[in-house]
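> Got a sequence here, can you build the structure:
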Amino acid sequence: MSPLKIVAILLIVAGGIGLAYGSFSFTKETHSAKLGPIELSVKEKETVNIPTWAGLGAIAAGVVLLVIGKK
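Okay, the predicted model is just below:
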C-alpha cells in the first residue's frame, strides 16, 4: 500500500471520528505550589470542539487523495 493511500485512509477515519464525537476533553494542571510537606495543585478540565466542516473537509480530502492515487 502506498503512503498516499495510507494518508487518505487516515484522513477519512479521522474525519469520521471527528463527526461522530464532535468534541474531546482533557485535564490540564495549571498551578502548583509546594509549601513544605503540603502540595497544592489546580486542575482544569478543557473541552475542544471539533467543527463539522473540519470533519467533512478531512473526509473529502481523503477521498480526493484516494481518487488521485488510482490515476
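> rest of the way, CA atoms for contacts and neighbours
Noted.
> Could you pull up the contacting residues of the residue nearest to residue 52 when sequence neighbours are not counted?
Using C-alpha to C-alpha, 6 or more residues apart in numbering and skipping the chain neighbours, the partner closest in space to residue 52 is residue 19 (6.2 Å). Applying C-alpha atoms under 8 Å, 6 or more residues apart in numbering, we find residue 19 in contact with 50, 52, 55-56.
> Let's compare: structure for the following, please.
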Amino acid sequence: MKPIAVLGVLLIAIGVAGLLIANISFTEKTVIVDAGPLKVTADQQRTIPIPSIAGVIAVVVGAGLLFYGRNKASS
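Down below sits the predicted model:
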C-alpha cells in the first residue's frame, strides 16, 4: 500500500473518531499556593470541544488521498 493511501486511511479513521466523540475531557492539577513546604493544589476539569466540521474535512481529505493514491498506483 502506498504511503499516501495509508495517510488517507488514517485521516478517515481520525475524522470518524472526531465525529463520534464530541469533546475531550481531562483533569489538570494546578498549584494555587506554593509557600515553602506548603503546597495547595486544585484539580480543574478541562474540556476541549471537537468541531464537527473538522471531522468532515478529515474524512473528505482522507477519501481524496485514497482516491489519488489508487489512481496513481494503477497508472
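> Superposing both, give me the TM-score.
The TM-score (TM-score structural alignment, normalised by the length of the first structure) is 0.85; 71 aligned residues with a C-alpha RMSD of 1.5 Å.
> Just among the contacts of residue 19 of the first structure, which is most surrounded?
residue 55 (22 neighbours; other C-alpha atoms under 10 Å).
> helices or strands next to the helix or strand in which it is found in the packing?
In this assignment (DSSP states H and E), residue 55 of the first structure forms part of helix 52-70. Counting contacts by 3 or more C-alpha pairs under 8 Å, 6 or more residues apart in numbering; DSSP states H and E, helix 52-70 of the first structure is packed against helix 3-21.
> and the helix it packs on with helix 52-70, angle?
Counting by axes from the mean of the first three to the mean of the last three C-alpha atoms, to 10 degrees, helix 3-21 of the first structure lies at 160 degrees to helix 52-70.
> Now helix 3-21 of the first structure on the second structure. Mean distance?
Compared with the second structure after fitting, helix 3-21 of the first structure deviates on average by 0.7 Å (mean C-alpha distance after the TM-score superposition for the first structure).
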